[in-house]
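Colleague: Curious how this folds, go ahead:
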Amino acid sequence: MDSQVIVALALSLVGGLSTSLGALLVILSGAPSLKMLGLLQVILRCSNSLGFAAGLMLSISFFDLAHNAINSIGFLKGNLWFFAGIIFFAVVVTFIPEPQIAPASEGKRKKENGDEGGKDMMKKHRRQVFYSGIVTAIGISLHNLPEGMAVFLGSLKGLRVGLNLAFAIALHNIPEGVAVALPVYFATQSKWEAFKLATLSGFAEPLGVVVVAYLFPSSLNPEILEGLLGAVGGVMAFLTLHEMLPLAFDYAGQKQAVKAVFFGMAFMSASLYFLQISLPEDMSL
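Modeller: Model (predicted):
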């Protein structure tokens, strides 16, 4: 059990610290300004990373986790666990605050209209943007906690499943790091504060590993494990369709996002195949 926890922690750190990579993209891009608030859109639009990551997550959810649960514990039980995961995360999402970042164009309009107290207005604007960064960090941390749990449960099943989950999570955590660091960097003018907050939001993932490692016994019933992995598939599917895919449509456009989704699904399907033939299905940690 100790080796499983260590490997799961290592895999979750890879995913969690990807938020730090997103923060580095921000702090290395130059001095923050109102114009810089458009950087997030530019990065996501150019890379299609959200659409690609959504394809990875959907492929894991349906072709790996839910599929294996249905094959192992039966169609009815597998689907019940899968939709239980969806319902669980749908309830969790209702308690996650939605960030409200004021667009750069709003600040430009106020400046053009000659509002008095320009410095005070800028200070107020920076406070609002900083608050949005804090709210975003809280929301992302709450998302990363169950993702860390998913990596641990996947690692219990085998290294193959844990690697797949860690890779997909790491990719979609990069734009999340940008989303946290950008408003904080603009508001505080501090590269360290932006990097620190983005990194801390990623550390919720290994925390999820620690929490779930002490919630479940070392001799977890195989049927329960398969059911929990099916529920993880439901969580991942809900997260993808409820949040990642709409954002991909907004930033990259519907056609480009759909292409990126299918490319991501194909890429993950290929990786599932190659990992399956290179690593034993029941490879223990």
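
Colleague: Please make it C-alpha for all contacts and neighbour counts, starting now.
Modeller: Will do.

Colleague: Run a quick neighbour tally on the nearest residue to Leu171 once chain neighbours are set aside.
Modeller: By the measure of Cα to Cα, 6 or more residues apart in numbering, the closest residue to Leu171 outside its immediate chain neighbours is Ala53, 6.2 Å from it. Ala53 has 28 neighbours, counted by other Cα atoms under 10 Å.

Colleague: Correct me if wrong: Ala53 contacts Phe167.
Modeller: No - here Ala53 does not reach Phe167: they are 9.5 Å apart, not a contact under Cα atoms under 8 Å.

Colleague: tell me the contacts of Ala150?
Modeller: Ala150 makes contact with Leu165, Leu229, Val232, according to Cα atoms under 8 Å, 6 or more residues apart in numbering.

Colleague: List the buried residues of stretch 221-241.
Modeller: Across stretch 221-241, burial judged by 16 or more other Cα atoms under 10 Å covers 225-240.

Colleague: and for comparison, fold this next one:
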Amino acid sequence: VIGIFVRRPGPRFLTFTLGFSAGVMILVSFVELLATGIEEIGFFWGLVAFFGGMGLMFLIDVLIPHSYKAEEHHPGGKPNKSNLHRTGMLVALGIGIHNLPEGLAAFAGALENVNLGIAIAVAIAIHNIPEGLAVSAPIYAATGSRKKAFWFSFLSGVAEPVGAGIAAIFLMPFLSPALIGTVLAAVGGIMFFISIDELVPASKEYGFDHLAIIGIIIGMVVMAASLWILKVV
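Modeller: Below is the predicted model of the structure:
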């Protein structure tokens, strides 16, 4: 919707919010998800699951790259409409596939604690803003159709609840402390990879490096404070 009806968010806003999202996800990955996984299945297997989650995301990233830098939509000058349309569709496909494990992350967080699941979902939603822009903006520029741009962007995002639904269908019948611990540790790896591969680089590409770092730190502090409040209340 932002890419179609509203002026693109300013670089400072995107820098801070992407950094904030990275801070939330990095802290949750280690303090909550990996820690709980280690508690349930032991130090060694917890780390195996954590790095397994990172490996899964790395494999997806290698096989299905989904760059969404604005300048890549029209390198070298005036954009070609057919190229823009193709770019938007390919980015939508790539982002959709990448969003499947993000849905799993929100589901696994909610299994551990509903408030944690909400926090993860909010962090993921923030980092989805530039992804949605990457899909809707080139398709709208190529076709002039707000409806088509909206639906392609929407469908790429729907992959997240689909991922959560798949996790619920296949994991719920076999739930056990060991399975929950394994899933949480693996999701910690997934979220950490997303943070260092996408969020941190994206937050710094606008040239406001210190603002990005401030966003990361504030995101970690806010998440740490919220987790502490949940434990003492």
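
Colleague: Need the TM-score from the superposition.
Modeller: Once superposed, the chains reach a TM-score of 0.89 (TM-score structural alignment, normalised by the length of the second structure), with 228 aligned residues with a Cα RMSD of 1.9 Å.

Colleague: rewinding a little: quick check: which element contains the residue nearest to Leu171 of the first structure?
Modeller: According to DSSP states H and E, Ala53 of the first structure maps onto helix 49-59.

Colleague: Can you give the distance of that helix from its chain's centre?
Modeller: 11 Å (Cα atoms, centre = their mean, to the nearest Å).

Colleague: Equivalent analysis for stretch 139-156 of the second structure, please.
Modeller: Distance, centroid of stretch 139-156 of the second structure to centroid of chain: 21 Å (Cα atoms, centre = their mean).

Colleague: Same check on stretch 202-215 of the second structure?
Modeller: So, by Cα atoms, centre = their mean, the centroid of stretch 202-215 of the second structure is 17 Å from its chain's centroid.

Colleague: Over to stretch 95-106 of the first structure?
Modeller: Centroid separation for stretch 95-106 of the first structure versus its chain: 18 Å, with Cα atoms, centre = their mean.

Colleague: same deal with stretch 97-108 of the first structure?
Modeller: Worked out by Cα atoms, centre = their mean, stretch 97-108 of the first structure lies 22 Å from the chain centre.

Colleague: what do you get for stretch 10-30 of the second structure?
Modeller: That offset, for stretch 10-30 of the second structure, works out to 10 Å (Cα atoms, centre = their mean).

Colleague: what does it contact?
Modeller: Under Cα under 8 Å, 6+ apart, the answer for stretch 10-30 of the second structure is 120, 123-124, 126-127, 130, 185, 187-189, 191-192, 195-196, 199-200, 202-204, 206, 208, 211-220, 222-224.

Colleague: Counterpart of Tyr140 of the second structure over in the first structure?
Modeller: Aligning on TM-score structural alignment places Tyr140 of the second structure opposite Tyr185 in the first structure.

Colleague: doesn't Leu197 make contact with that match?
Modeller: No - the pair Tyr185 of the first structure / Leu197 is not scored as a contact, 9.9 Å apart, by Cα under 8 Å.

Colleague: out of the two, which sits in the busier spot?
Modeller: Between Tyr185 of the first structure and Leu197, counting by other Cα under 10 Å, Tyr185 is the more crowded of the two (28 against 22).

Colleague: Now do that one against Lys119 of the first structure, distance only.
Modeller: Using Cα to Cα, to the nearest Å, Tyr185 of the first structure is found at 18 Å from Lys119 of the first structure.

Colleague: Selection in ChimeraX covering whichever of the contacts of stretch 10-30 of the second structure are buried, please.
Modeller: Entered in ChimeraX, the line below selects the buried ones among the contacts of stretch 10-30 of the second structure, by 16+ other Cα under 10 Å:
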select :120,123,124,126,127,130,185,187,188,189,191,192,195,199,200,202,203,204,211,212,213,214,215,216,217,218,219,220,222,223,224
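
Colleague: residue contacts, the closest residue to Leu9 of the first structure other than its chain neighbours?
Modeller: Sequence neighbours aside, Pro206 is the residue nearest to Leu9 of the first structure in space, at 5.5 Å (criterion: Cα to Cα, 6+ apart). Counting by Cα under 8 Å, 6+ apart, Pro206 of the first structure makes contact with Leu9, Ser12, Leu13, Gly16, Leu145, Gly148.

Colleague: quick one: Ala66 of the first structure and Gly233 touch, right?
Modeller: Yes - shown here, Ala66 of the first structure and Gly233 form a contact pair, counting by Cα under 8 Å, at 5.7 Å.

Colleague: Identify the residue of the first structure aligned to Met57 of the second structure.
Modeller: Match for Met57 of the second structure (TM-score structural alignment): Phe89.

Colleague: Appreciated, that's everything.
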